[in-house]
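> no letters, just coordinates:
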């Protein structure tokens, strides 16, 4: 084990929310508020590529998740909880900033070890806001919002960071020399498999392990989270626990391992559940339950192509990488005894994009009106004070940031544009734009699995929704803010002399 300075890192996320008390005006930059005593704590536990159907409390009959199920029985399930993108980087940008990824320039798919951009530190994250209120803040796991020192968690509101800076299947420094896909053989031989991916494990901005031993990474993230909670139990804290898995490749420690590769995904989810249990036990043993919000959710749907290395979307259509419900509707459980009604369920529209303004409201603080965001204050929905969500619409963007649909109430419109190459097999190259477009309209209240296309039956609804989604997207594009970009090296564009 050794330490290296590095310019490219990633983080994994676990999400849990807690409610805050106090009053402050927050205007873009953190401003310490003196009276932080009594404010609720927040823990966000964020998994990677976990499907809607991968928890017992969301219908799984094969994966046992007793600790998360207990969270649900003591808290609230959100069954229509959305992420703003069906892939990692843009989804995480939305969680942190309360913005559609396009507004903060983080919508063009995922970042890689060779990427030269990241989340602009000028953006206000959940951690920025809470640290401005006097919170201790920590990020453990997958960041994936920029791996250069200027864009890592400590430049975005967190006091400390420990994790793999991007996806756990990416290699330092240039993403070369890795297996194309994980395999049953690599699961069976975990000791050899840990050297197949050269993912860096970093502490703050320094590599402390290369390659990271991913067999124990879920537990080590949790170790840090538990220690942080114990250390800061007498002051308000925010822990962002972003697990690297069940994104492939899959690993677990020896005491959670089943050598049968058919059970690989199950092993990983059940191990994550056990580690969630450790966090919950710590909160309860420290008598912090009445002053803590915990939120458990995922960054996008399951990576279905990997079969026993991937999860399940349950009753939803498709998975990761798509704008169907299986790609963007994720399981969500929120826990906060005395604040969130126990054993309750909310079927109203809500999403990670709403977490920043909701947390601000729970802390009785305000966000700067000068910085436009897309999230909404849904704190009354979290606490059960209202049964109807003020969020009535939600835009769907593809994994590469292209506008593809909108949900409004029970109606969901998708306008999918096919690649021209797929339509020229007959040799006819004069294909109209309409021929290259598939329009789908679903009634999610009656058809959550998106099996019945009602576009031809309701052309007026199609037209109304299509017009609205273009209108919303145009406003976001007009108000988009720049990402951070790595400065060009002097003379980088000049050719070397002959």
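On my side now, so go ahead. Since the structure is predicted, the reported quantities are computational estimates derived from the model, not experimental observations.

> going forward, measure contacts between C-alpha atoms and count neighbours the same way
Noted.

> let me see the ranges of the helices in this structure.
Assigned by DSSP state H, the helices in the chain fall at 66-74, 88-97, 126-132, 184-188, 190-193, 217-231, 264-285, 325-328, 355-362, 379-383, 459-478.

> so which of these is nearest residue 319?
Residue 319 sits nearest to helix 325-328 of all the helices of the chain, at 4.0 Å, using C-alpha to C-alpha.

> show me what the closest one is in contact with.
With C-alpha atoms under 8 Å, 6 or more residues apart in numbering as the test, helix 325-328 has contacts from 51-52, 82-86, 300-302, 313, 316-322, 448-450.

> cool, and stretch 384-393?
The contact list for stretch 384-393 (C-alpha under 8 Å, 6+ apart) reads 340-341, 346, 348-350, 376, 378, 380-381, 406-409.

> neighbour-wise, give me the winner out of these.
When neighbours are taken as other C-alpha atoms under 10 Å, the top entry among the contacts of stretch 384-393 is residue 350 (28 neighbours).

> so that residue makes contact with residue 84?
No: with contact defined as C-alpha atoms under 8 Å, residue 350 does not count as touching residue 84 (10.7 Å).

> what about the contacts of stretch 384-393, which are in strands?
Per DSSP state E, strands hold the following members of these: 346, 350, 406-408.

> can you report how many residues lie near the nearest residue to residue 121 once chain neighbours are set aside?
Counting by C-alpha to C-alpha, 6 or more residues apart in numbering, residue 121 lies nearest to residue 156, which is 5.6 Å off, once chain neighbours are set aside. By other C-alpha under 10 Å, the residues close to residue 156 number 22.

> distance of residue 135 relative to residue 457?
53 Å (C-alpha to C-alpha, to the nearest Å).

> before we move on, the earlier item: determine which two of the ones in strands among the contacts of stretch 384-393 are furthest apart.
Greatest spatial distance in the ones in strands among the contacts of stretch 384-393: 346 and 406, 20.8 Å, computed using C-alpha to C-alpha.

> widest-spaced pair of the contacts of stretch 384-393?
Farthest pair in these, by C-alpha to C-alpha: 341 and 406, 30.4 Å.

> spit out the contact partners of residue 340.
Taking C-alpha under 8 Å, 6+ apart, we find residue 340 in contact with 75-76, 334, 382-384.

> residue 231: how many residues sit nearby?
Neighbours of residue 231 under the rule other C-alpha under 10 Å: 12.

> so who does it touch?
Contacts of residue 231 by C-alpha under 8 Å, 6+ apart: none found.

> so how far is residue 41 from it?
For residue 231 relative to residue 41 (C-alpha to C-alpha), the value is 13 Å.

> one more to weigh against that first structure:
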């Protein structure tokens, strides 16, 4: 047989295989759409401030990919974290319960229980492949909160939130085939870059199946460390010094974070890397042809920290908001939220309804045509993603916090009350419509409003043995 004839036959076989692959991909994506099984990607930054993104008012740092994501999708202006610190905020997200009913209400080691319904379990019930890459914070390898016991098929990241303070460690944790094991790391390699790489591998591997990817990245949480030399380079002068004014951070005795001579430049590098990583994930979805069958969400777990040398005011990370991480003022709990889904969410959508991360579970349930679990506090906001008005709205949003004794906050409409142990639990009253900065306490002027909201606050919670009120 002539060589040319053999070559033509081989070429024909390759073309047939390629055609079959294309048809299979189209069939799978069509089947996912028809069965109500869009892919879901939920990206959660760590300690990102409300005004750290350009589309939320950031003036110094550039976040072009996240800004474009907001232009092409929906930007939420009144979205709240579940708590003002890590673990309880993640518990609210995973279980759909606010801090008055959640099992994990603080940052002490407290694992989820076997019977807790999590987002991962919900998605597995629908036949989704579930993957988590980043910081878990809701259980360790030897207890009931270990991620493979809470619905995750594949995992790479940190289990304990304190270990996630470091970006150069000798191992991470992984889940494969239902088994949890250590994943060796080169201590010269920043863990964030590995986590993002593995998350994108998960998307490639699962592109023909409905998948749920939870990406709780560890940046820009302290310690202040540039993920790569390339991310830091734009913020250095030719002599290697920072382009910003810097106050070097020196690690105190027994401190959690390493010394950092240029914390502002390091923070800028972390923001640049995170923005580029989100952009690369959206580009990958388009490259694989699955962008129109995927919802991508981007948010933060709580407000910005002031640790490891970071100074929130330097980049005005909170804009007009008062307070930081560990506060129940707006700066500690109001966070960015962007939702993106080409062909599903109208470009340029603005959502002004007060919502919180405990609403995510029922929202994903509705998007995937499932019934939300009973007994949760969250309400679905799927309607606003489709350009419709919400039929069910919150009567109130509630938070409590234990690290400083016992602090509480409740928002009902435009009114918000705050109680702080450091202020002898005196009730403060603010009208967020007129006073977003919470600078004018109206408690003495509206005693009836205070009384009504205090009564609502009392009904919003049940006591917790694990987190008793002091």
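Happy to help now that I have it. The structure presented is a predicted model; accordingly, all values stated were derived computationally and were not measured.

> just give the TM-score of the two.
Here the superposed chains carry a TM-score of 0.80, computed using TM-score structural alignment, normalised by the length of structure 2; 402 aligned residues with a C-alpha RMSD of 2.7 Å.

> before we move on, the earlier item: so what corresponds to the residue nearest to residue 121 of structure 1 in structure 2?
Residue 156 of structure 1 maps onto residue 150 in structure 2, with residues paired by TM-score structural alignment.

> what's the burial count for the alignment partner in structure 2 of residue 63 of structure 1?
Structural correspondence for residue 63 of structure 1 with respect to structure 2 (TM-score structural alignment): residue 61. Applying other C-alpha under 10 Å, we find 15 residues neighbouring residue 61 of structure 2.

> do the same with residue 226 of structure 1
Neighbours of residue 226 of structure 1 under the rule other C-alpha under 10 Å: 19.

> which residue in structure 2 aligns with it?
Using TM-score structural alignment, residue 226 of structure 1 lines up with residue 200 in structure 2.

> burial check on the residue lying closest to that match once chain neighbours are set aside, number of neighbours?
Of all residues beyond its chain neighbours, the one nearest residue 200 of structure 2 is residue 281 (6.9 Å), with distances taken as C-alpha to C-alpha, 6+ apart. For residue 281 of structure 2, the neighbour count with other C-alpha under 10 Å is 19.

> what's residue 281 of structure 2 aligned with over in structure 1?
Aligning on TM-score structural alignment places residue 281 of structure 2 opposite residue 279 in structure 1.

> distance of the equivalent of residue 142 of structure 1 over in structure 2 relative to residue 32 of structure 2?
The equivalent of residue 142 of structure 1 in structure 2 is residue 135 (alignment by TM-score structural alignment). Distance, residue 135 of structure 2 to residue 32 of structure 2, using C-alpha to C-alpha: 29 Å.

> how about residue 182 of structure 2?
For residue 182 of structure 2, the distance to residue 32 of structure 2 - C-alpha to C-alpha - is 34 Å.

> please apply the same query to residue 409 of structure 2.
According to C-alpha to C-alpha, residue 409 of structure 2 and residue 32 of structure 2 sit 41 Å apart.

> which one of the two has more residues nearby?
A count of neighbours by other C-alpha under 10 Å puts residue 409 above the other of residue 409 of structure 2 and residue 32, at 24 against 18.

> grab the nearest non-local neighbour of the more buried one.
In space, and not counting its chain neighbours, residue 409 of structure 2 is closest to residue 418: 4.4 Å by C-alpha to C-alpha, 6+ apart.

> wait, that neighbour sits on residue 424?
No: the pair residue 418 of structure 2 / residue 424 is not scored as a contact, 11.5 Å apart, by C-alpha under 8 Å.

> mind checking what residue 335 of structure 1 lines up with in structure 2?
Aligned against structure 2 by TM-score structural alignment, residue 335 of structure 1 finds its counterpart in residue 340.

> that match contacts residue 70, correct?
Yes: the criterion here is C-alpha under 8 Å, and residue 340 of structure 2 meets it with residue 70 at 7.2 Å.

> ok so, going back, ok, the match of residue 156 of structure 1 - contacts?
112, 114, 118, 120-121.

> also residue 294 of structure 2?
Residue 294 of structure 2 neighbours (C-alpha under 8 Å, 6+ apart): 38-41, 285, 341.

> for it, give its distance to residue 211 of structure 2.
Counting by C-alpha to C-alpha - residue 294 of structure 2 and residue 211 of structure 2 are separated by 9 Å.

> now do the shared contacts for these two.
Common contacts of residue 294 of structure 2 and residue 211, defined by C-alpha under 8 Å, 6+ apart, comprise 38-40.

> please tell me which one of these counts the most neighbours.
Using other C-alpha under 10 Å as the neighbour criterion, residue 39 leads those with 29 neighbours.

> now which residue in structure 1 aligns to that residue?
Residue 39 of structure 2 maps onto residue 41 in structure 1, with residues paired by TM-score structural alignment.

> from what I can see that match touches residue 238, true?
Yes: applying C-alpha under 8 Å, one finds residue 41 of structure 1 in contact with residue 238, separated by 5.9 Å.

> returning to that earlier point: out of the contacts of stretch 384-393 of structure 1, who's nearest residue 25 of structure 1?
Among those, residue 376 lies closest to residue 25 of structure 1 (C-alpha to C-alpha), at 17.3 Å.

> the closest one maps to what in structure 2?
With TM-score structural alignment as the matching criterion, the partner of residue 376 of structure 1 in structure 2 is residue 379.

> same question for residue 445 of structure 1.
Residue 445 of structure 1 maps onto residue 433 in structure 2, with residues paired by TM-score structural alignment.

> distance of the nearest residue to residue 53 of structure 2 once chain neighbours are set aside from residue 459 of structure 2?
Leaving out its chain neighbours, the residue that sits closest to residue 53 of structure 2 by C-alpha to C-alpha, 6+ apart is residue 63, at 5.9 Å. Computed as C-alpha to C-alpha, the residue 63 of structure 2 to residue 459 of structure 2 distance reads 41 Å.

> ok, residue 399 of structure 2 next?
Using C-alpha to C-alpha, residue 399 of structure 2 is found at 13 Å from residue 459 of structure 2.
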